[in-house]
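J.: Give the three-dimensional model of this entry:
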Amino acid sequence: MRSSWILVSLINFLIAALMGLLLRFAFVWEIPWLDYRHMLHGHSHIAMLGWIYLALYAFFVDFFVPPDKQKKPFYSRLFWFTQLSVVGMMVSFPIQGYAAVSITFSTLHIIASYIFAWRIWKDLQIQNPQVLLLVKASLIFMLISTLGIWAMGPIMATDLRSSPLYLLAIQFYLHFQFNGWFALAVLALILRQFNNWNVHLSQKHFIRFFNLYVSGLLLTFFHVLDWAYQQEFLFLTNALGVVLQMAAIIYLFLPVRKQLLAAFKVQNSLTRALLLFGLFSWLAKVVFQLMLVFPDIAGISTVIRNFMIGYIHLTMLGLITGWLFVILFERIPQFKGKLGSAVFIIGFVATELILFLQGFFYWMGWGMLPAYHEVLAFMSVLLPLGLVFILLKGLLNQVQLKEAHIYT
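T.: Below you'll find the predicted structure:
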């Protein structure tokens, strides 16, 4: 495992978190040089493509590519080329937003992702057919999601930026990135970890889970279509998709609940906490989606920004990051830090509660919570602070290991 790849991914995550913190404090103090929208684009791109994408890249190569092919320079060169595109977006988006330079680096990242998908598909060596199916499905949805990005060019060129098509293209990309590529990839890694803990899902139950999840994934995009075109059949289709997603969770965990509980008891406290953190985030995400079957709630979910941000963070910081930390700490124990993880989780839970509570206040017409922006900003400090602790823990442990190796 190339620890440098994970280190770079975590540094990207820290930078994205600091960008997000800056956006929160922009509502507390005046920051004259900050363009909020441009910084927001930078924050989201670095979090998605600099942290999650590159962490998944590192784990996929480490777990699913034979050692002899890992040693060849291809994957290393492609990783650093991809990181170069991330650095380009890191610099250009806060300065100019969507413009020539940032679009160029974004395009380079997409091209690199195509090359990665093509090469790793050829090199995959996975004995477990369930993990193999999840990995291949995640790569397919990664490719599908980019259709939304390519559609944005013609939409903007034909002066349709103010039409629903523009937002539909963006939401298409985000939906299949988060719930397709990222979620399925993390599930593949977690299922592999479950197998290492002697937790095995029968093929019958797995296929039911997979079919339910993918069907729900496709149908829940109709929530965005319903927002754009407000047709009853679109609303009902999304409602069916949400029900299928909840059924998928049941089929994934219920048949192996006894095995999971037995494996859960013998894990260390940090692993148990992160597993529950990811699971509860996933359940909260689906429960929030289930609430959208009520027309009044479905209407306000796309209007009140607090709900939208909270929902995105449930997926990205809760489910995906929580379970990526499980894999990271199991694979590279040097980074395993209780303090950093605890600070990060506390910051996440606190900011999510504040976001959703303020959204509820807006919905009820009760106005703003006392010192809402100040409290949200200062609680958000815990997120990058937790990452700093995790990084310092990993770096210090690596230094100690090198010194021990030298003296021995």
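J.: Only C-alpha atoms from now on, for both contacts and neighbour counts.
T.: Fine.
J.: who touches Leu49 in this structure?
T.: Leu49 is in contact with Val86, counting by Cα atoms under 8 Å, 6 or more residues apart in numbering.
J.: And it, how close does it get to Ser380?
T.: Distance of Leu49 to Ser380, given as Cα to Cα, to the nearest Å: 21 Å.
J.: Next: Val286.
T.: When Val286 is compared with Ser380 (using Cα to Cα), they lie 24 Å apart.
J.: These two - which one has more neighbours?
T.: In this view Val286 and Ser380 are compared by other Cα atoms under 10 Å, and Ser380 has more residues nearby, 25 against 20.
J.: Would you confirm that that one contacts Val349?
T.: No. Under the criterion of Cα atoms under 8 Å, Ser380 lies out of contact with Val349, with a separation of 10.1 Å.
J.: In contact with the residue nearest the centre of the chain, which residues?
T.: Nearest to the mean C-alpha position of the chain, counting by Cα atoms, centre = their mean, stands Met316 at 3.3 Å. Shown in contact with Met316 (Cα under 8 Å, 6+ apart): Phe178.
J.: On the three-state scheme, it is what?
T.: Secondary structure, DSSP: H, G, I helix; E, B strand; the rest coil: Met316 is helix.
J.: Distance of it relative to Leu174?
T.: Here the criterion is Cα to Cα. By it, Met316 lies 11 Å from Leu174.
J.: Could you give the number of residues near Gln400?
T.: For Gln400, the count of nearby residues is 13 (other Cα under 10 Å).
J.: Now for it, which secondary structure element holds it?
T.: Here Gln400 is covered by helix 382-407, with elements defined by DSSP states H and E.
J.: Counting by contacts, list what that helix packs against.
T.: Using 3 or more Cα pairs under 8 Å, 6 or more residues apart in numbering; DSSP states H and E as the contact criterion, the elements in contact with helix 382-407 are helix 3-25, helix 338-364.
J.: let's see this one next to it:
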Amino acid sequence: MNNFLSKWLSISFLNLFLVAFLGFILRYKIAYYLPFSNQRYILHSHSHFAFSGWITQSLMVLLIYYLSSKIGEQVFEKYRQLLYANLICSYGMLISFIIQGYGIFSISFSTLSIVVFIAFAIYFWKDLNWIKKKTTSILWFKAALAFGIISSIGAFSLSYLMANKITDQNWYLASVYFFLHFQYNGWFLFAGMGLLSDQLEFLIHERKKLYAIFYLFVFACIPVYFLSMLWIPFSIIIYLILIVAVISQLIAWAIMLNILSKNRIEISKQFSPQGKTLLILSAIAFTIKLLLQSGSIHPALSQLSYGFRPIIIGYLHLVLLGVTSIFIIGYIISFKLLVINKLLLTGIIVFVSGIIINELLLMVQGVEAMSYTAIPYINEMLLGAALVLLSGTIIIFFGNLRQPNRSR
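T.: Have a look, this model is predicted:
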């Protein structure tokens, strides 16, 4: 742990608090009356800032730290300006979306954030080539950067539709799901798997399996996008490719779980107990995510799931909170990238509890929506879950501020 890491992770945790705060406002506005606020505008701000200000910012910091451990701490200065640029764009989106929704300023900041990411991807890709020892983690990172750039096609398409007031539902959903898919199934997933694989490289006898896992996930990533588009008729060939891709993901994850289980004693020595618990929770969430995704291969189930907003929200929160956010925090705790204190751990426990409560309530709300039955006070209970999440982020932030000063 050094000053660079401590500073930028503190900013990430502040951003996580702001994401949770906007989420709380959204839930409050659903349950009660909140004048002088536009629900849709706040939702756009919440989602864009969560992707850019919290997850992408945190992954960038962790990837830069990974790079510094391989080629030296001089990389901190090289990437510092890019981190500031991403932060400025993130806060620009946070504010402009609340004020105007999709407008000239919000679209401009969104576009600039993509430009910043592309610049980061180019620099990081080139620096990865300087690492002498070639490992699976390098492949994961390069794929993550590539998929992150590919996701921008969806963002540009969506901005174009909004700016020109084109309301075609199919094009709108295709753009949204394209961006979301290549963000959380591409950039987020592959960056996280790269960080995890780097910590498993000591398992020399498992390296062939680690490579197999990577190639299976890479093969599946592009076809699996069409799971979000099953209301559009596809040829039987595309549908068969989609089935193979879904099976490939399940096989790859089964291999990874087998590696983790078979080598759990050796792995436990590398991970802190608290961090290991968080990573197990993230793995459970990812397993649920894969099973739900695989189930949607049936067109009727896909139309059913994508036809109910609570199910979509629950799925997105499962991926972004249950899988990705818990993984990021678990990774930081596992390898003691920050000094762990009781206040920080308390905040993490509260935050994770809020995620679990939120997901259970969203699941109940989804079942409620499909059966067309009303559950009393479900919106108030979801507001309570949002308050737990918000409280956890506040405690995490102040717990992290207790980090001792250290020189680089």
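J.: what's the most buried one of the helices and strands packed on helix 382-407 of structure 1?
T.: Here the criterion is mean neighbour count by mean count of other Cα atoms under 10 Å, and of those the winner is helix 3-25, at a mean of 20.
J.: Now do that helix against helix 382-407, angle only.
T.: 160 degrees (axes from the mean of the first three to the mean of the last three Cα atoms, to 10 degrees).
J.: elements contacting helix 3-25 of structure 1?
T.: Counting by 3+ Cα pairs under 8 Å, 6+ apart, the elements that helix 3-25 of structure 1 packs against turn out to be helix 36-45, helix 53-64, helix 372-380, helix 382-407.
J.: want to try JSON lines for those helices, with distance to Pro73 of structure 1 as columns?
T.: Below are those laid out as JSON lines (distance: least, Cα to Cα, whole Å):
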{"stretch": "helix 36-45", "distance to Pro73 of structure 1": "27"}
{"stretch": "helix 53-64", "distance to Pro73 of structure 1": "12"}
{"stretch": "helix 372-380", "distance to Pro73 of structure 1": "39"}
{"stretch": "helix 382-407", "distance to Pro73 of structure 1": "24"}
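J.: Of all those, which one is nearest Leu324 of structure 1?
T.: With distances scored as Cα to Cα, the stretch of these nearest to Leu324 of structure 1 is helix 53-64 (7.9 Å).
J.: can you tell me what part of structure 2 that closest one aligns to?
T.: Helix 53-64 of structure 1 corresponds to residues 56-67 in structure 2, going by TM-score structural alignment.
J.: Same check on stretch 282-290 of structure 1?
T.: When stretch 282-290 of structure 1 is compared against structure 2 (TM-score structural alignment), it corresponds to residues 286-294.
J.: buried sites along the matching stretch?
T.: Neighbour-count burial for stretch 286-294 of structure 2, with 16 or more other Cα atoms under 10 Å as criterion, is recorded at Phe286, Thr287, Ile288, Lys289, Leu290, Gln293, Ser294.
J.: burial measure for the alignment partner in structure 1 of Val115 of structure 2, as a count.
T.: For Val115 of structure 2, the aligned position in structure 1 is occupied by Ile111, per TM-score structural alignment. Burial of Ile111 of structure 1 is recorded as 13 neighbouring residues (other Cα under 10 Å).
J.: Ok, Lys69 of structure 1 next?
T.: Other residues near Lys69 of structure 1 come to 12 when the count uses other Cα under 10 Å.
J.: what separates it from Tyr98 of structure 1, distance-wise?
T.: As judged by Cα to Cα, Lys69 of structure 1 and Tyr98 of structure 1 stand 37 Å apart.
J.: With Lys336 of structure 1 instead?
T.: Using Cα to Cα, which is the criterion applied here, Lys336 of structure 1 is 37 Å from Tyr98 of structure 1.
J.: the more surrounded of those two?
T.: Neighbour totals were compared for Lys336 of structure 1 and Tyr98, and Lys336 leads with 23 against 18 (other Cα under 10 Å).
J.: How about the more buried one, nearest residue that isn't a chain neighbour?
T.: Computed as Cα to Cα, 6 or more residues apart in numbering, the closest residue to Lys336 of structure 1 that is not its neighbour in sequence is Phe329, at 4.9 Å.
J.: One more: Leu278 of structure 2?
T.: The spatially closest residue to Leu278 of structure 2, leaving aside those adjacent along the chain, is Gly330, at 4.9 Å (Cα to Cα, 6+ apart).
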